[in-house]
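Asks: need coordinates for the following:
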Amino acid sequence: MTLLLVALGAAVGAPLRYLTDRAVQVRFGSAFPWGTFAVNVAGSLLLGLLVGLPVAPWLASLLGTGFCGALTTYSTFSYEVLHLGRAGGRPRAAAYAIGSVLAGLAAAGAGLLIAAAIA
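Replies: Take a look at the predicted model:
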């Protein structure tokens, strides 16, 4: 049953990641990977919230592992850092890498704080 819940969450998270990335890139251009940045920070916030709330294991599997796991993307983030660096934008690549990690940690921390406030 857990595998099915993870798959269902991923079936929603992966297309949402793709659609969000496309929408953000169309709006803000493709010079900087804002779409991946946005989904990774949003996923970190949601995961922090889920970890901080007393949720049932089935819901953690559906939303945490499935949805957040498919929504966020470390592989695309890594590729984009390398691509920015190879395109001559090493400072931009470093800023993206450091900014993504810090923003993700801050978002996860904010999710925990929100969970503590509402639980």
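Asks: please count neighbours and contacts with C-alpha atoms only from this point.
Replies: Fine.
Asks: any idea whether the residue lying farthest from the centre of the chain is helix, strand or coil?
Replies: Going by C-alpha atoms, centre = their mean, the residue of the chain most distant from its centre is G88, 25.8 Å out. In three-state terms, and counting by DSSP: H, G, I helix; E, B strand; the rest coil, G88 is coil.
Asks: what about the strands in the protein?
Replies: Along the chain, no stretch is classed among the strands by DSSP state E.
Asks: tell me, how many residues neighbour L16?
Replies: 17 (other C-alpha atoms under 10 Å).
Asks: that one: what's it in contact with?
Replies: Residues counted as contacts of L16 (C-alpha atoms under 8 Å, 6 or more residues apart in numbering) are L71.
Asks: before we move on, what about A110?
Replies: 45, 48-49.
Asks: another for comparison:
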Amino acid sequence: MINVGLGAAIGAVIRYVITSWWKKLRIDWPLATLFINITGSFLLGILTNNFASNSSIMLLFGIGLLGGYTTFSTFNVELISMMDEKRWGMFALYFGLSYLGGVIAAICGMMI
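Replies: Coordinates of the predicted model:
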């Protein structure tokens, strides 16, 4: 289980660096979270297709690294914030892009 914790720590640091960089752009849209979750879905698709039978790789990279890298909780907080601010168009677009984009990215990753 140390490999899961190590992977999660690395994934969280990568997510933090990407989010910090993106915040410097001062864009009023959660592009960092969208990018992180879509790329995480894509990478998980690649891992699943190529290494599903290798539990060591899946624990370190799939559950650990990508689990620490992607962020469902931040996604939900951002959605709730959009609801509170009654930004319904942004809410619908972000929700749709995140879920549909994540599924499409995972499928594309599984094709590699």
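Asks: next, format the contacts of A110 of the first structure as a markdown table and append distance to R22 of the first structure.
Replies: As requested, those are exported to a markdown table (distance: C-alpha to C-alpha, whole Å):
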| residue | distance to R22 of the first structure |
| --- | --- |
| L45 | 21 |
| G48 | 25 |
| L49 | 26 |
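Asks: distance check, the aligned residue in the second structure for the residue farthest from the centre of the first structure against L79 of the second structure.
Replies: When the second structure is aligned by TM-score structural alignment, G88 of the first structure is paired with K86. According to C-alpha to C-alpha, to the nearest Å, K86 of the second structure stands 10 Å off from L79 of the second structure.
Asks: how many residues are close by V55 of the first structure?
Replies: Neighbours of V55 of the first structure (other C-alpha under 10 Å): 12.
Asks: now do the contacts for the residue minimising distance to the centre of the second structure.
Replies: Residue closest to the average C-alpha location in the second structure (C-alpha atoms, centre = their mean): N37, at 2.0 Å. Counting by C-alpha under 8 Å, 6+ apart, N37 of the second structure touches 69-72, 98, 102.
Asks: in stretch 99-112 of the first structure, which residues are buried?
Replies: By neighbour count on 16 or more other C-alpha atoms under 10 Å, the buried set for stretch 99-112 of the first structure is 100, 103-112.
Asks: again with stretch 83-98 of the first structure
Replies: 84, 93, 96-97.
Asks: for stretch 22-40 of the first structure, same thing?
Replies: For stretch 22-40 of the first structure, by 16+ other C-alpha under 10 Å, it's 22, 24-25, 32-40.
Asks: and the residues you listed as JSON lines, adding distance to A116 of the first structure?
Replies: What follows is those, written out as JSON lines (distance: C-alpha to C-alpha, whole Å):
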{"residue": "R22", "distance to A116 of the first structure": "33"}
{"residue": "V24", "distance to A116 of the first structure": "31"}
{"residue": "Q25", "distance to A116 of the first structure": "34"}
{"residue": "F32", "distance to A116 of the first structure": "34"}
{"residue": "P33", "distance to A116 of the first structure": "32"}
{"residue": "W34", "distance to A116 of the first structure": "29"}
{"residue": "G35", "distance to A116 of the first structure": "29"}
{"residue": "T36", "distance to A116 of the first structure": "28"}
{"residue": "F37", "distance to A116 of the first structure": "25"}
{"residue": "A38", "distance to A116 of the first structure": "24"}
{"residue": "V39", "distance to A116 of the first structure": "23"}
{"residue": "N40", "distance to A116 of the first structure": "22"}
